[in-house]
Every structure is written in structure tokens, then in C-alpha cells.
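**Q** what's the 3D shape of this:
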Amino acid sequence: MTAWTDIPDSMIQQGKPIRATDGRALRDNPAAIAAGADGAPRVQGIALGGVYLGSFTQDGKRPQALVGLDKVGLLVADVITVGSLSGGIVQIALSGNGGASYGGWITLYTEPSTTGEHAVGRLHIDLATGAWRVRLLSSDGSTRITEGTLTLPPGVNAIRLTKANDYAVTVYDWFVLGARS
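**A** Predicted coordinates for the structure are as follows:
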């Protein structure tokens, strides 16, 4: 992580040459702010809104992980499930050490049974409070809303998802909608 460097106001004045250390700080401080370096100003949640983290496909009992979530407050995923025969049980595991180890599997929700059809929706996970909510709309028009609260490990910074059964394909597109300090 890039270190934060304080630049005294007296060093940045009209007509005064810039010292090399101040020039490097001007170059490196934005990265230090983004990384949450010690001493750096904190980025407000609104500044992190809409950051796209990436996508993964869950198509069996192979856990898929998101790591590097140290400053993430609200994590949101657009969810698409295709062809769930009996309603897949989606489970989450949480880590406070960057994904080196995880706690036990916790059941989040059961996907709608959509044999030959699909379901779309959105999953919200608040990594500051543990509150979560999923809303899925099946192709038959039915809606399923499930919510709860997770017990978070200290400094939660990684999650992984798997399915306990019915390994239909589910695609998650992940976004950050808020930060935590």
C-alpha cells in the first residue's frame, strides 16, 4: 500500500519551487487515499458508489470468492439463476484474514425452482452490520424476498459463496455501493 505523506501548506506557495518529496507526495497521495492508508483522509461511501468488482459464475459446489473487501460497506450483486431444478441452497462463508481461512457455511437463501426457466434479482450484503437481503423474480412471475443478519468476523474482508445442492448455474455481477471506515 502506498503511504500517505503530509504536505505542509508552507511548502506549496506561489513562486516557490516544489521539493522532490512534495512532488512524490502529490503523485502518491491519491493512491494512499484510495487504499485507506494510515493518516490519509477517509473516502466517503458516496465516493465509492457504483464501483464494479467483477463477475463470477457459480455452477456447482466449487466456492467462488471475493477478497480485498477491507473498506467495503455495502456489497451488491445482480443475480441470474438458470434452470434450478429443486431450488439451490446458496451458502456464504466469511473471512477476516483476506481469505486465508473462512468460518463455516451459512445458508443465505434458497433459489426458486425454475426448471427450464430462470430467475433474476439482487443480493445486498452489508459488511458493516451483517444485514443482507435478496430479491429474486422468477420467469413465472413469482417474487421471493429473503433477508437476515450475519454474524461478521472482526474486520471481515472476504466472502465466498457455494451451493449445498441443485447445482444450477448462477451468475453474480458484484458492485460496491458504500464504504466503511
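**Q** from here on, contacts and neighbour counts on C-alpha atoms
**A** Noted.
**Q** so what does the helix or strand residue 145 falls within touch, helix or strand wise?
**A** For residue 145, the host element (DSSP states H and E) is strand 143-149. Under the contact definition 3 or more C-alpha pairs under 8 Å, 6 or more residues apart in numbering; DSSP states H and E, strand 143-149 sits against strand 106-110, strand 131-138.
**Q** I'd like the structure of this one too, to check against the first:
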Amino acid sequence: MRRARAAALPIVRPDLVEYYLAHRAGQGMNTDHRVRWGARALLAAVPDLEDFCRLPLERQLAFNHETHRFISWLSVTGRLQPGADYLVARRPRLGIVLARTKPELHLRFMETARTLGFRDYLAMSQFNLLGHFVALFGKQPHELQQTDWDQGRDLLLEAARRIPNRGVKALSTSLFNLEATLL
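**A** Sure, this is the predicted structure:
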């Protein structure tokens, strides 16, 4: 019995896909056909990345693992702004992606958090939330203003209240700790 072949994906924004793959390769990360397919699948479904946040949440969450990795990279690099609902429901590990794109920032942040007495896992949780703010506002960490922090905190907590089992209290604590580390 022959196996059916998947339909070919249209090639949309090949420059962006190649840049993503080059970025991953530069960090010694996998760039095989699954990684390429994950990026191409998102761009085939959402050629204009601004439309991603207009998709129903269920559709945003339905992409496969490799596509979500691409979404995380796009979010941290300011090319896509997912909404708070996506960030709360998916819980992407944006801190890891941010650490790979901004290693000096990550080192300084972790050192500051340790100096304040936070254990590494709590500091990394805070850094992950910093990635969420970068994604929400499409700004680099040094560009975030107090209004972004206030609005982002409200958006994330409101999303956590709407989405079942997303730990409003834990999120609120992490947000407070993040602000303490950044001050």
C-alpha cells in the first residue's frame, strides 16, 4: 500500500524562513525538513503575520510543535505579536528563545535575580515572562516602558482569568518578581 503524500506547501516569504534556519544553525540547532516545514506551514496559513492574532485561539494553538517554535522565534524577534490569550494558553518558553537571541541580557538578568535571592528556576520563569512582554508589544526589552508593564500585566492576568487552569496567582507572583528584578 502506497502512502499518500502530503500536499506541497506554497512558498511564502522564503527569505524569512531561510533567516530563521540560519539563526538556528548559528546556534548549533537542528534545521532539518521538519523545522523548515513548521515555518512554511505557518506562513502558508498566515501569509500576513499580523493576521495571526485574528485567528481563533483554538486555531492558533492547533499548529504543530515545530510551527510553535517558529512562532516563538518570530515573537521574540518582533516579527509577530501574539495576543495575551495565546501566551497564557500556550505558555511558550520565550525565555529560552530570548536567551539565545540576547545572551548578554540573559546573563545580566540571571545575575541580578541571583543577587536578589531568586533561585535559577524562578529567575528563568521571570525571564520567560520578559519574553512574553517582548512578544506582546513587539519591542526589545530595553524599549519597554512603564505603560507597557502596566498594560501587559493587566492583559496577561485577564487572559489567565478567562482561560481555565492557568494559575492567576502564580502568574501574578511571577509578574511581581519580574518587576522586582528589573528595578
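**Q** TM-score for these two?
**A** The TM-score (TM-score structural alignment, normalised by the length of the first structure) is 0.25; 80 aligned residues with a C-alpha RMSD of 5.6 Å.
**Q** Redo the helices and strands packed on strand 143-149 of the first structure as CSV? Include mean neighbour count and distance to residue 46 of the first structure.
**A** Shown next, in CSV, are those (neighbours: other C-alpha atoms under 10 Å; distance: least, C-alpha to C-alpha, whole Å):
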stretch, mean neighbour count, distance to residue 46 of the first structure
strand 106-110, 18, 27
strand 131-138, 20, 19
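**Q** Quick one, which of the ones you listed gets closest to residue 53 of the first structure.
**A** strand 131-138 (18.2 Å; C-alpha to C-alpha).
**Q** Now do the strand holding residue 145 of the first structure and strand 106-110, the angle between them.
**A** 160 degrees (axes from the mean of the first three to the mean of the last three C-alpha atoms, to 10 degrees).
**Q** what comes up buried for strand 143-149 of the first structure?
**A** Burial within strand 143-149 of the first structure, assessed by neighbour count using 16 or more other C-alpha atoms under 10 Å, is assigned to residue 144.
**Q** Mind giving me the packing neighbours of whichever helix or strand comes after that strand?
**A** As assigned by DSSP H and E, the chain's next helix or strand after strand 143-149 of the first structure is strand 158-163. Applying 3+ C-alpha pairs under 8 Å, 6+ apart, one finds that strand 158-163 of the first structure contacts strand 51-58, strand 64-67, strand 89-95.
**Q** residue boundaries of the helices in the second structure?
**A** Using DSSP state H, the helices of the second structure run over 14-26, 33-45, 57-61, 65-76, 84-90, 94-101, 103-115, 120-137, 146-162, 168-182.
**Q** May I see the buried residues of the fourth one?
**A** In terms of neighbour count (16+ other C-alpha under 10 Å), helix 65-76 of the second structure has its buried residues at 66-76.
**Q** From residue 170 of the second structure, how far off is the closest residue to residue 84 of the second structure other than its chain neighbours?
**A** Among residues not flanking residue 84 of the second structure along the chain, residue 156 sits closest, at 5.3 Å (C-alpha to C-alpha, 6 or more residues apart in numbering). From residue 156 of the second structure across to residue 170 of the second structure, the span is 12 Å (C-alpha to C-alpha, to the nearest Å).
**Q** Tell me which of the two has more neighbours.
**A** residue 156 (25 against 10; other C-alpha atoms under 10 Å).
**Q** which residues touch the more buried one?
**A** 84-85, 87-88 (C-alpha atoms under 8 Å, 6 or more residues apart in numbering).
**Q** before we move on, what about residue 55 of the first structure?
**A** Residue 55 of the first structure neighbours (C-alpha under 8 Å, 6+ apart): 171-174.
**Q** Would you mind listing which of those residues are buried?
**A** Buried members of the contacts of residue 55 of the first structure, scored by 16+ other C-alpha under 10 Å, are 171-174.
**Q** rewinding a little: including distance to residue 25 of the second structure and neighbour count, could the contacts of residue 156 of the second structure go into a markdown table?
**A** A markdown table is the format used below for the contacts of residue 156 of the second structure (distance: C-alpha to C-alpha, whole Å; neighbours: other C-alpha atoms under 10 Å):
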| residue | distance to residue 25 of the second structure | neighbour count |
| --- | --- | --- |
| 84 | 30 | 23 |
| 85 | 31 | 20 |
| 87 | 26 | 23 |
| 88 | 29 | 23 |
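**Q** I am finished for the moment; much appreciated.
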